[in-house]
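Student: just a sequence and a predicted model for now, questions to come.
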Amino acid sequence: MSSSSRSSGAPGSGRIIVVSNRIPKGDVPAGGLVFAIDEVLTAAGGLWIGAADPTEFALEGLTEIGSGAYDRATFAITEAEHSGYYLGYANSVLWPLFHHRPDLLNFHDGDFEAYAAVNRRVARAIAAIAEPEDLIWIQDYHFLMVAQELRQLNVTNRIGLFLHIPFPSPTDVMALPQVAALSSWIAAHDVFGLQTKRDVTSANEMLRHDSKASLMPNGRWHRAGHQFQILSFPIGIDAVGFEETAKAADVPQLQLAAKAPLLIGVDRLDYSKGLVHRFKAFGDYLSRRTEGAPRPTFLQIAPVSREDVTAYQDIREELEQAAGSINGAHADLDWTPIRYVRRHFDRAVIAGLYRRADAALVTPLADGMNLVAKEFVAAQDPDDPGVLILSHFAGAAEQMEDALLVNPFDHGSFADAIDRALHMPLAERQERHAALRVSVFEEDIAWWTEAFLKRLRGTNRT
């Protein structure tokens, strides 16, 4: 790697080595996690490691794909490993389990072995280039074993992992065939970061059942001679940047009737997002709507993801059936209540739609954080803001108590919340929005990165 990746900070300081499954191979997009990592590495110097496109064979080591203020490099992965590591163990076992859906676990012979092989290859690549003062910052569930593999390679660097998805409950986690090893994977880190206090509670409860782990008076855990911390770091957004984007955005022509309310949802097409429950709750609201009342339109944008995973094919069919049934029951010649779009839109278009919307439905059944809630708040005009309807099961609910909080499984009360949002007086909308803005703008993406890295730098290597 190039010398430009070397930190110019205090004597003895090292690089930041970031590991993520996805890595920008071209220009870095504005906003989001990718933007935040780029900002950190540009300021501090370092190396960003991600997966290369799958090939027939996988070579050892890293392939440099960019340099400048910091380096970017990829590790190799085969087509078979992509199937077993990514589509298999990561997204057909860990993803549903960590989103509290053990009923959707899909085990295949060889998937865990592929996951372990990729994690070991990444660890060997890091061990070959890491210098003693480098910080190693791992992102998400794709690399739960990397820290343990690094320790077995005698790497003593400070290692942190941030899990962007929820942590499974103590009962759900028992469905993982490798549950006996999960504690040792976590314990190999110095800081194991989670989104919410609720997640920290679940992780701590799991560790309490590990006879080799003990909770120390200072709040740290001790296992196999190593101390580590489990802490919550609720991820934020580039609030100022997103607000400016929303202000400057041209609102698409939606061809709605004058004064017709617009509700919006923006999610990846995923069973964890509660989209079918959301459609049904909106259908309940429409059934209660009085004659002559304004005719709202619910715009749901849900780009397709992971089409090769069976559970995603099923949720797509179920959602299309729900949309068709509700529209068939309530639509008129000049009104389609649900507009369901399965394509990606640019960030500026989404920001403009948020600013135009009267309410946002952010109602996952399980979610690590859900940044759509924060983007919606940042995009609003403070003088005439829309209303955020937020699930209790979104991690964001811990910070955003002034939203209309709902149980997405209870379609009746969910429908009541939609009605309340569309009839909420201006003064109440302004008051709620002002309160929501505080955490969105104070605990933004820069705050998140600084908080995690400060904690990681401050750990004592043991």
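Tutor: Right, received. Where do you want to start? Numbers count the residues shown, from 1 in each chain.
Student: only C-alpha atoms from now on, for both contacts and neighbour counts.
Tutor: Fine.
Student: that's a helix at residue 161, yeah?
Tutor: No - assessed with DSSP: H, G, I helix; E, B strand; the rest coil, residue 161 is strand; it does not lie in a helix.
Student: hang on, it packs against residue 188?
Tutor: No - using Cα atoms under 8 Å, residue 161 makes no contact with residue 188, being 10.0 Å away.
Student: where's the residue positioned nearest the centre of the chain relative to residue 420, distance?
Tutor: Geometric centre of the chain, nearest residue: residue 164, 4.7 Å, by Cα atoms, centre = their mean. With distances taken as Cα to Cα, to the nearest Å, residue 164 is found 32 Å from residue 420.
Student: and here is the other one:
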Amino acid sequence: MKENSNRLVVVSYRLPFHVEEGALKQNSGGLVSAMLSYAKGKTNNPNIKSSSTKIVWVGVSEDSIEDLANAKRDEDQDCFEMIPIHLDEEMQQSFYEGFCNNEIWPLFHYFSHLAHFSSKDYEQYQKANHFIADQIVKHIQPGDRLWIHDYHFLLLPRLLRNQFSNLEIGFFLHIPFPSYEIFRLLPRSWREDLLLGMLGADLIGFHTFDYIQHFSECAIRMISAQVTGNWITTEEGSSRIEAFPIGIDAQAFANDRFSPLVQKGKEAVVEAIENRALIFSVDRLDYTKGLSARLLAIENFFSKYPEWINKVVFNMVVVPSRDTIPSYRKMKLEIESHVGRINGLISTLDWRPVVYQYRHLKREEMIALYSMSDVALITPLRDGMNLVAKEFVASQPPEKPGVLILSEMAGTSAELREALTVNPNDNDEIADTLKIALEMPIEEKRVLWNKLQDRVHSYDVFAWSSDFLHSLSNSAIIRKTKRTTPLIDKEVEVMQASYMISSKRAILLDYDGTLVPFHRDPEKAVPSPQVHEILSRLCSDPKNEISIISGRNRSFLERWFGDLPLHLVAEHGASQKLIEKEWEYIWNESDDWKNPFREIMFTFTQRCPGSFIENKRTSLVWHYRNADPIYGVELARELSQKLKSVLQKPEEFKVLEGNHIVEVRPGLIDKGSAALRVFNELKHPFILAIGDDRTDEDLFSVLPEHAYGIKVGKGNTQAKYQLRDPSDVVRLLEYLAAPQGNWII
């Protein structure tokens, strides 16, 4: 393999071109247009910060790699190296037509009643993602950056992350990410797979902040992810999430207004509308676009404002798409029925209110219509972004700009604030807004257009691409610093060798989340017979000195571990029982200090169903593991700040946020101090410390350099290593207790 290739590898469902009659023809789609503009301009545009020297595009195609390489092409088409992926007919049908178009597409666009939840389709979706991952692996070179696009490949980032731990992987979703209530309609295992699949990327990009919020909520509720700012953390790592509203090559649209072909098209428009105002829309045939609803709104406009009859033309262009599918054919017939009815009701010999075109428009035709339109009526029922709105703005003449009417359900509406926004389901609002737009003074139009075109030009496709890729590089660096090293065979073998040769060993173990999984009822989180037996074997070795350092109270630890020759440290170090000695209290003050904190916690317990207060001898703990995961986290932060605000002597008490808890305890008590006290400053040749919680960070912070600190689960940590869950901890301890066995994770 080559070294330091510094290539950008783009992965999307379609390649940018296909072979037709021996020549390359551009495929349709906003991503193709965006990346083609980016590729052509990246070497001479000052906005481009990318250092990539070559773009490799991987996508599904019926063309062979030889046909693509040998096809006739112009200079603009020579900016990609294309790698076609070929799917068999069954996989293609169930993966693309099935799961992608009949399940993900309708569900993510809030048409849940149209989604078909087919296990066969999902199985083929998984197989297709695995197959494509295997093909990509063959072509990856050191130094490559990977940019995966859209809902066809939600599983792909994780699959490739498992193959390349240090590969820069970005993922961008071009459609909406739905709310939790919609996304949860997917079967449990599917939705968890899809979320974890996306989170294999260093950076996940969405069009809008709303989609980020929806994704974050789903990750918190469905896979117990932790969200801190723009970072989402799971057991498998951390990913950054950001909004990058996709742009267009705005300057190219502005320049093309003056091309001879566009000028000819504009003359044809002038001749056709005969001094009438022009309302324009163009959409792909799809139920998300609200095409029938738009026609009904136009009909309502002429009914409500008859003075505009014979003074305005609505040019509706529908681009053919999937019209071999019965539901799409039915949609097309419905649209044409509306057009016929409206034209039949109010047209005259020399005027049709609706000019309907069902065909693909050439670029010059589109720009001519954009530049000549008085109003662009863009009213999808749901749209991830909508680049037509931006193309309209970029193509408008500054001396006589038109007005953009935009659905509030389009992602673009969050960015193009000067557009006149409407609810696509409100015919009266659309009719009224059309009247406002058509009658708007030219000075007001110019003010709105100037602000819109500033945004379209300042955050164009080049800014979008370079912004994403720059953030990807930074995110990949930060992700690596957040990542602890998973314990694998090599590290465990080194640990086991150190364990065997050491004459004195210290083993420090947390309890909840370390030796046992968490339970909704803490009293039911008890050690298994296997855990007890392994600890007994470790304790029987005279070289071992073992301690359980837990937040549990002393009666619980005594009940379950009192028969073993090990140290017990309760309530994070507030009391301790050394081997063959009695319990002693490190903190022996009265409980009066708890009163103001208890009152505050009680108030929050009433506000948060599922939460409760635990009164330990030396601390107060507010538990919210059984509460709503999002509301619980929000209240925990609020409670923490409230408790800190009443601390009269902050050095005497600590407020700590742990694993689904908020705890108040004396400031001198922590696991690090307890470990140093119990183990005589931790001078053992071999030291192993394992914990899962924020409170265990105090322990990790005092470990000497040669110690093995292990964090259980996700999150930032001072520990050197990481294990997934308590079952891994049990396997590790079993391996140390019986080193002739095999270490398997």
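Tutor: Done, it's in. Worth saying up front: this structure is predicted, and the values here are computed from it rather than measured.
Student: picking that back up, pretty sure the residue nearest to the centre of the first structure contacts residue 192?
Tutor: No - contact between residue 164 of the first structure and residue 192 fails when scored by Cα under 8 Å: they sit 11.2 Å apart.
Student: between those two, which contacts overlap?
Tutor: Both residue 164 of the first structure and residue 192 lack any common contact, where contact means Cα atoms under 8 Å, 6 or more residues apart in numbering.
Student: residue contacts, the aligned partner of residue 376 of the second structure in the first structure?
Tutor: The alignment partner of residue 376 of the second structure in the first structure, by TM-score structural alignment, is residue 360. When contacts are counted by Cα under 8 Å, 6+ apart, residue 360 of the first structure is found next to 263-265, 354, 373, 376, 386-389.
Student: closest one of those residues to residue 137 of the first structure?
Tutor: residue 373 (25.9 Å; Cα to Cα).
Student: residues in contact with the closest one?
Tutor: 360, 362, 388, 390, 396.
Student: in a helix, the residue nearest to the centre of the first structure, correct?
Tutor: No - with three-state DSSP as the criterion, residue 164 of the first structure is coil rather than part of a helix.
Student: quick one: contacts for it?
Tutor: 139-141, 194-195, 368-369.
Student: now with 6 Å?
Tutor: The contact partners of residue 164 of the first structure, by Cα atoms under 6 Å, 6 or more residues apart in numbering, come to 140, 368.
Student: residue 129 of the second structure too?
Tutor: residue 156.
Student: which residue lines up with it in the first structure?
Tutor: In the first structure, residue 129 of the second structure lands on residue 119 (TM-score structural alignment).
Student: quick one: what helix or strand has its match in it?
Tutor: helix 111-129 (DSSP states H and E).
Student: so how far does that helix sit from its counterpart in the second structure?
Tutor: Comparison of helix 111-129 of the first structure with the second structure after fitting gives an average deviation of 1.4 Å (mean Cα distance after the TM-score superposition for the first structure).
Student: so what's the gap between that helix and the chain middle?
Tutor: Its chain's C-alpha centre and that of helix 111-129 of the first structure lie 23 Å apart, by Cα atoms, centre = their mean, to the nearest Å.
Student: name the next helix or strand downstream of it, please.
Tutor: Next element after helix 111-129 of the first structure (DSSP H and E): strand 135-139.
Student: equivalent range in the second structure for the following helix or strand past that next one?
Tutor: On the C-terminal side of strand 135-139 of the first structure, the closest following helix or strand by DSSP H and E is helix 146-152. Using TM-score structural alignment, helix 146-152 of the first structure lines up with residues 156-162 of the second structure.
Student: got it, and stretch 394-401 of the first structure?
Tutor: Under TM-score structural alignment, the match for stretch 394-401 of the first structure is residues 410-417.
Student: try stretch 273-282 of the first structure
Tutor: With TM-score structural alignment as the criterion, stretch 273-282 of the first structure aligns to 289-298.
Student: other residues contacting that stretch?
Tutor: Outside stretch 289-298 of the second structure, the residues that reach it (Cα under 6 Å, 6+ apart) are 335, 380-381, 427.
Student: run the chain-centre distance for that stretch.
Tutor: 32 Å.
Student: relative to residue 198 of the first structure, how far out is the aligned residue in the first structure for residue 363 of the second structure?
Tutor: In the first structure, the residue equivalent to residue 363 of the second structure is residue 347, according to TM-score structural alignment. To residue 198 of the first structure, residue 347 of the first structure is 30 Å away according to Cα to Cα.
Student: for residue 245 of the second structure, list the residues it contacts.
Tutor: residue 207 are the contacts of residue 245 of the second structure under Cα under 6 Å, 6+ apart.
Student: sec struct for it, please.
Tutor: Classified using three-state DSSP, residue 245 of the second structure is coil.
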